[in-house]
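In: Below is the sequence, then the predicted model.
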Amino acid sequence: MNTLLKSLLIASSLALFAGCSSSGGTAGDGSADGAAGASTYGAGRGSAFGGGAGGTGAGGAAGPAGGYVGGPGASEAQRVVYFDFDSSDIRADSRPVIEAHAQYLVQNPGAAVVLEGHTDERGSREYNIALGERRSTAVRRVMETLGVKSQQMRNVSYGKERPAVAGHDEAAYSQNRRVEIAY
């Protein structure tokens, strides 16, 4: 029965993911680039994990999480969830990363993570702190749906204060819009 319940939860979360789509940005952050997200969906770093959502990641065998490695043994690239411009919607190419870490946390109830929300440099400090929080909360909700206990996760938002990449173009922005999963 427990396996059936888990299967139903996973199926419903996948259906939820399928219904999520990014609007590309609302320019609510004071930026003039409200359409940037529409052109970057699935572009940029989505293939950095070994060929996209269905590929096998470095150091992992194909499995329930598409070959992605979760837990402290995951590579730095396999600990990052990327987002579209001005969005906290989970992208399809990020699902395997979240699933791998959720699987690790469910199997290791003593383990804990910090979900660190980040944004690109556009917009005010206050707006970006709130957006980073929404992003880390979105990852947390998915992990909870996959069975991770809330006590195993802590959210923090750095907004635009800790960019992964320096630069003032879409290539840099796309790498800075992220949640890092830190053990």
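Out: Noted; the coordinates are in hand. Numbers count the residues shown, from 1 in each chain.

In: Only C-alpha atoms from now on, for both contacts and neighbour counts.
Out: OK.

In: on contacts alone, who are the packing partners of the longest helix seen in the chain?
Out: Counting residues, the longest helix found in the chain (DSSP state H) is helix 125-145. Applying 3 or more Cα pairs under 8 Å, 6 or more residues apart in numbering; DSSP states H and E, one finds that helix 125-145 contacts helix 2-19, helix 95-107, strand 113-118, strand 153-159, strand 178-182.

In: try this one next to it:
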Amino acid sequence: MKMENIHLTEEYVKVWNCKGYKPFMVKDSRGNLLVSGRTMYKFGIPYVTIIGGLGGPGISDYSEKLLKEILNRYRVRKLVIYDFHERPILEKYGFRKYIDYTFIIDISNINELWKKLNKKNRNAIRFAEKSGVYFEALEKLEQINEIYHLFIEQAKRWNFKIPRKDYFENIWKEMKVKRKSRIFCGEFKG
């Protein structure tokens, strides 16, 4: 079932509003909010596959001069960009188009979910289990502190930016309480 993109829920905006994060809601040229099935772009930079953040400017048309100005302002303010309207000029600057959807999957019956996976995915899961990889939902806010330093190390190694720790704490407070989201941690026991 295709649902609203969870990145645009009210709770997500509250999370991004904490301590100076800059949310932008995506609008079309008539001012209508775009929620699901949007055309999005990602930078053609090594190790950066998806641009995170919340939205971008709702402008109906881009001249090259205007696009350069927008990108420069985002760079100076260290804002993260996605959700531009599809414009051919963007590809000149290393953006690539992809379609983004959020799906909500009922996992109450793990056996039924397992049957729906293709053979390649089932084998990958079995291999990960045999190799000592497992995932568990974080049950306490304090567990975020335990894993955040690992996230920082990974970000340094792969040269990408991560949100501050209070971002994850706010996800916990806003979404966990309303049972809309959970944070999972993968661990290797080998």
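Out: Done, it's in. Note that this is a predicted model, so its numbers are computed, not measured.

In: TM-score for this pair?
Out: Here the TM-score for the pair of chains, by TM-score structural alignment, normalised by the length of the first structure, is 0.25; 88 aligned residues with a Cα RMSD of 6.1 Å.

In: hang on, the earlier thing: pipe the helices and strands packed on helix 125-145 of the first structure into TSV and attach distance to Ala130 of the first structure and mean neighbour count per row.
Out: Shown next, in TSV, are these (distance: least, Cα to Cα, whole Å; neighbours: other Cα atoms under 10 Å):
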stretch	distance to Ala130 of the first structure	mean neighbour count
helix 2-19	22	12
helix 95-107	21	21
strand 113-118	9	25
strand 153-159	7	20
strand 178-182	13	24
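
In: okay if I get the ones you listed as JSON lines plus distance to Ala38 of the first structure?
Out: Formatted as JSON lines, these follow (distance: least, Cα to Cα, whole Å):
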{"stretch": "helix 2-19", "distance to Ala38 of the first structure": "16"}
{"stretch": "helix 95-107", "distance to Ala38 of the first structure": "19"}
{"stretch": "strand 113-118", "distance to Ala38 of the first structure": "19"}
{"stretch": "strand 153-159", "distance to Ala38 of the first structure": "21"}
{"stretch": "strand 178-182", "distance to Ala38 of the first structure": "17"}
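
In: between the ones you listed, which gets nearest to Leu131 of the first structure?
Out: Leu131 of the first structure lies closest to strand 153-159 among these, at 7.0 Å (Cα to Cα).

In: could you say what helices and strands the closest one packs with?
Out: Where contact means 3+ Cα pairs under 8 Å, 6+ apart, strand 153-159 of the first structure is packed against strand 113-118, helix 125-145.

In: Go through those and name the closest to Lys6 of the first structure.
Out: helix 125-145 (9.3 Å).

In: Please point out which parts of that closest one sit buried.
Out: Across helix 125-145 of the first structure, burial judged by 16 or more other Cα atoms under 10 Å covers 125, 127-140, 142-145.

In: about what we covered before: could you point out which of the helices and strands packed on helix 125-145 of the first structure sits nearest Ala36 of the first structure?
Out: Going by Cα to Cα, the one of those nearest Ala36 of the first structure is strand 178-182, 15.6 Å.

In: Now do that closest one and strand 153-159, the angle between them.
Out: Angle of strand 178-182 of the first structure versus strand 153-159, following axes from the mean of the first three to the mean of the last three Cα atoms, to 10 degrees, is 140 degrees.
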